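> Need the 3D shape of this:
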Amino acid sequence: MDAIVEPVQAKRSKWIVLVCVGIATFLSSLNSSLTSTILPTIERSLNTTTDQSEWLVLIYLLIMTVALIPIGRLSDHMGRRKLFLLGFVIFTGAAILCGFSDTFFSLLLGRALLALGGSILLSVGPAIITTTFSSEERGKALGFQALMTYIGLSLGPLIGGSIASLFGWQFTFFISVPFGAAGLILTLLVIKDGKDVNARAVDVHGMACFAVAMIAMTLLMNASSISSSHVMRPLLFAVMIAAFALFFHVEREAPFPMIPLRLFRIRNFGFGAAGAVFNYLCFYLVLFLIPYYFDVVLHSSAMRTGFIFSITPVIMTICSPIVGAMSDRFGSRVFSMTGMGFCVFSLILFGMMAKTSSAAAFALLILGLVCIGFGTGVFAAPNNSAIMGAAPKKDQGVASGVVATFRNIGMILGTTIGGSLFGYIQSRLSGGGFTEQETFLASFSVIMWIGAFFGAVGFLCAFHMEKKS
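Model prediction:
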């Protein structure tokens, strides 16, 4: 009897592990889309500028980008259970800090800690799934994790907008607390500790150079929001160039590099990773800037903004698993090109909104939200499949980290273009006889056309991938 009960219990246990990892994934994606939706509300409440508000998104993405691969490697040495517990503790505590924040800097600190906790959860989660499930069930388990990502993205705008309108923006962060507590309890109960006895040495020098280079690059692109000194930009530029040069040198010499540069010689890997940067640049440009269009031009409440804006992630949720399965049969290239094509088309539609009547502009807005959701949903899964399929088996783990890192670089670039570059253009146009709304619309249109250009570059990257992958 005991011999029968034990396997059943083990089977139940692994699905509880999957739920625990799913909660971690859901929390990270929820907080990403939720915060972007309520940025205009936070800006008014804390009396900040758009350039400052941009850092509430950038700090999250920057820490994620710098920390994902190092934490993944660290978990192989320290043990995944300990780090996963730490991730839930940091994330939950950071959500409480954000909820009680009444100044910009305390909220910025909370967002930074959210990113650190989220980096741990996202880095360790796939490794826990891989060691818990057999190869026959691993695809199903990873598919569930991807579904939780899209559910979080879908619910973020709706939940964030609704709660901010009813109770205030601070309460939107408290949503994460019960989920974080549940994840912490499940981790204590069902996840076993695991280390990789054959784990490769950590590339400390490469990671340090990459971190300095990414921080310098992000600060350089947003220098106007942190200092008015004329010395700041040349200094940051010099640090960025030196750090990247040293990083490439270290990676060529390292026996176990953080990012194996040889992978980029593989056609689908190199062009696929570059395409991911431009795809997420387009998506995060829209994710950051469209809520301001709702606020400044349409004068929408946060609830209405969240409701309408949820169109995009819902379409992504529907499209991604269907197209992912179809790409196994027809190849990734055609879907990657189609996805990027729709992203470019959506940005063109957004760029046209400033030149049309209010009724036509609203129709273009809805169609654009549909197209960006469809384009990103069609692009993501086939492109990921092509990248991972091109990487050698021994490099699958690091390839996954590289893909996540390049996605985050695209997110940082999209947020920067939507924040700092938009603010710069708006400041140049202000005082020229335009009303505040006219200045906003003109700047908004220019940024969307710039985004469409970068989307076209992403389309060319997809075009140069192999037809079958």
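> rest of the way, CA atoms for contacts and neighbours
Noted.
> Report all helices and strands that the longest helix anywhere in the chain contacts.
If you go by DSSP state H, the chain has its longest helix at helix 2-37. Under the contact criterion of 3 or more CA pairs under 8 Å, 6 or more residues apart in numbering; DSSP states H and E, helix 2-37 touches helix 50-78, helix 104-132, helix 135-167, helix 176-190, helix 267-296, helix 302-309.
> again, only this time at 6 Å
Contacting helix 2-37 under the criterion 3 or more CA pairs under 6 Å, 6 or more residues apart in numbering; DSSP states H and E are the following elements: helix 104-132, helix 135-167.
> Reformat those as CSV; add distance to Met217 and mean neighbour count.
Shown next, in CSV, are the helices and strands packed on helix 2-37 (distance: least, CA to CA, whole Å; neighbours: other CA atoms under 10 Å):
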stretch, distance to Met217, mean neighbour count
helix 104-132, 18, 23
helix 135-167, 27, 20
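> one more to put side by side:
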Amino acid sequence: MKPTIALMDSAPAIPSVRWALASLALSMLLSALGTSIANVGLPTLAQVFHASFQNVQWIVLAYLLAITTLIVSVGRLGDLTGRRRLLLTGIGVFTLASALCGFAPTLELLIAARALQGLGAAIMMALTLAFVGETVTKEKTGSAMGLLGTMSAIGTAMGPSLGGMLISGFGWRMIFLITVPLGLLTWVLARRYLPADNQKPKTDRAGFDGLGTLLLALTLAAYALAMTVGRGSFGALNVALLGAAFLGVGLFIFTEGRVASPLIRMAMFRDPVLSASLAMSTLVATVMMATLVVGPFYLSHGLGLDAVLVGIVLSVGPFVAALTGVPAGRIADRVGARRMTLVGLLAMTAGCLTLAVLPETFGIGGYIAPMVVVTLGYALFQTANNTVVMANVQPEQRGVVSGLLNLSRNLGLITGASAMGAVFAFASATADITKARPEAVASGMRMTFAVALTLVLICIACATCRRTAPGSD
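As a prediction, this is how the structure comes out:
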């Protein structure tokens, strides 16, 4: 009863909770902005540093790789050492790295600074979700998750447009320096308003699994590189990296079963709720990546839109996600997160089915309408799915579970960029997709979203099994 009284009956406590949520929301905004704002600057950076596109793309990859490889480990570290302390460190690292990016004199130093920025972002992404359970009551978890989802969508949506304006008005360095004052504000709010860590005696603290952390990081790095190097071609290097990733998975599972304090307890995956939620998160992220991979090609080559219109149409999805995140969280609190998960997946099913047939018949309107449905479904699913997991997880496991949720999403995005792109290219039956005929692009569109529809149907099966699992509501 005490947390409820503090939140509902004590007037001075309400602003503190709101400012604490503001610090978490800004943390999520910054980490998402760091992902999207750099992409628009790649052509400029290639000219400035006289580098090839293959080289400057590491400005983006270094950030994503750091997040993907470290997010579970930093979540677990927060569980062991204190989440507030580690989150403040992460915000500080992100802010410092942003300044280093802005003043980097060479491409190599810029890439290194971006990797450091990714470390800070990994800490922020993992611990913001974990902090929700310590900041609001269980009955308000969905609303808080919706707010964080909204800020993530806003950061993703505004990155390209904000980055373009900053580059044209102030130069490329400003796309990194703009996050420095925001990072300082976030650090001040987090330090002032986030709840203090519960100090445990040193004898009660579990040890940190250094070997497991290293194995997981190398495994995830190998998989991420296998899915991203080569820009669409899958050669011997990709096969070798993928083989190394599978070997790493086996070594990691073997190691975790034998250490005293494992990074991830394999018994966690016996929980059907957690396992189904992670699997669905990966599959849904794979589907959403298809819209980002296929959408630009279909709009430009299939419907013949110019670059300005393509950008406007592609911004519809993130805009819808930004508008629906908070309402989705409130609905999840009222009607039940598990039920809203299924509703979101059904909406995505309808959207994917429509995307496979409508655009060719109804043109741009036939693309936008189902995209709105897909994105609305994704916003409902993401908020509800995160709520189901984080509302019931044990306090000492919040960091690592939050890391796993973020990791499952990142792996889905990485897999989707490669796998769904390959499906699109195969179905278009064209070696160079930029020179494909409109009919070939439309064919690729239909096949890609037919595959996406299959993935969403698998998610519905997982959600149904999760609802009928023992102990589920």
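> TM-score of the superposition?
Here the superposed chains carry a TM-score of 0.78, computed using TM-score structural alignment, normalised by the length of structure 1; 451 aligned residues with a CA RMSD of 4.2 Å.
> re the thing from before, after the longest helix of structure 1 comes which helix or strand?
Next in sequence after helix 2-37 of structure 1, counting helices and strands by DSSP states H and E, comes helix 39-46.
> To Glu438 of structure 1, which of the helices and strands packed on helix 2-37 of structure 1 lies closest?
helix 135-167 (25.5 Å; CA to CA).
> And the helices and strands packed on helix 2-37 of structure 1: which comes nearest Ser227 of structure 1?
Of all these, helix 104-132 sits nearest to Ser227 of structure 1, with 15.8 Å by CA to CA.
> Now do that closest one against helix 50-78, angle only.
30 degrees (axes from the mean of the first three to the mean of the last three CA atoms, to 10 degrees).
> I'd like to know which elements helix 104-132 of structure 1 is packed against.
Under the contact rule (3+ CA pairs under 6 Å, 6+ apart), helix 104-132 of structure 1 is packed against helix 2-37, helix 50-78, helix 80-99.
> Rebuild those as TSV, extending it with mean neighbour count.
Below are those laid out as TSV (neighbours: other CA atoms under 10 Å):
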stretch	mean neighbour count
helix 2-37	19
helix 50-78	22
helix 80-99	23
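> Tabulate these in JSON lines, adding columns for distance to Met221 of structure 1.
Output for those, formatted as JSON lines (distance: least, CA to CA, whole Å):
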{"stretch": "helix 2-37", "distance to Met221 of structure 1": "19"}
{"stretch": "helix 50-78", "distance to Met221 of structure 1": "11"}
{"stretch": "helix 80-99", "distance to Met221 of structure 1": "26"}
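> Which among these is found nearest to Pro321 of structure 1?
Ranking these by proximity to Pro321 of structure 1 (CA to CA) places helix 2-37 first, at 16.3 Å.
> Is it possible to get CSV of the helices and strands packed on helix 2-37 of structure 1 that adds distance to Ala276 of structure 1?
Formatted as CSV, the helices and strands packed on helix 2-37 of structure 1 follow (distance: least, CA to CA, whole Å):
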stretch, distance to Ala276 of structure 1
helix 104-132, 18
helix 135-167, 16
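> Figure out which of the ones you listed is closest to Val446 of structure 1.
helix 135-167 (25.1 Å).
> Which of the helices and strands packed on helix 104-132 of structure 1 sits closest to Ile120 of structure 1?
helix 80-99 (5.1 Å).
> Which strands or helices does the closest one pack on?
Short answer (3+ CA pairs under 6 Å, 6+ apart): helix 80-99 of structure 1 packs on helix 104-132, helix 170-174, helix 176-190.
> Which parts of the last one count as buried, going by neighbours?
So that's helix 176-190 of structure 1. Buried residues in helix 176-190 of structure 1, counted by 16 or more other CA atoms under 10 Å: Ser176, Val177, Phe179, Gly180, Ala181, Gly183, Leu184, Leu186, Thr187, Val190.
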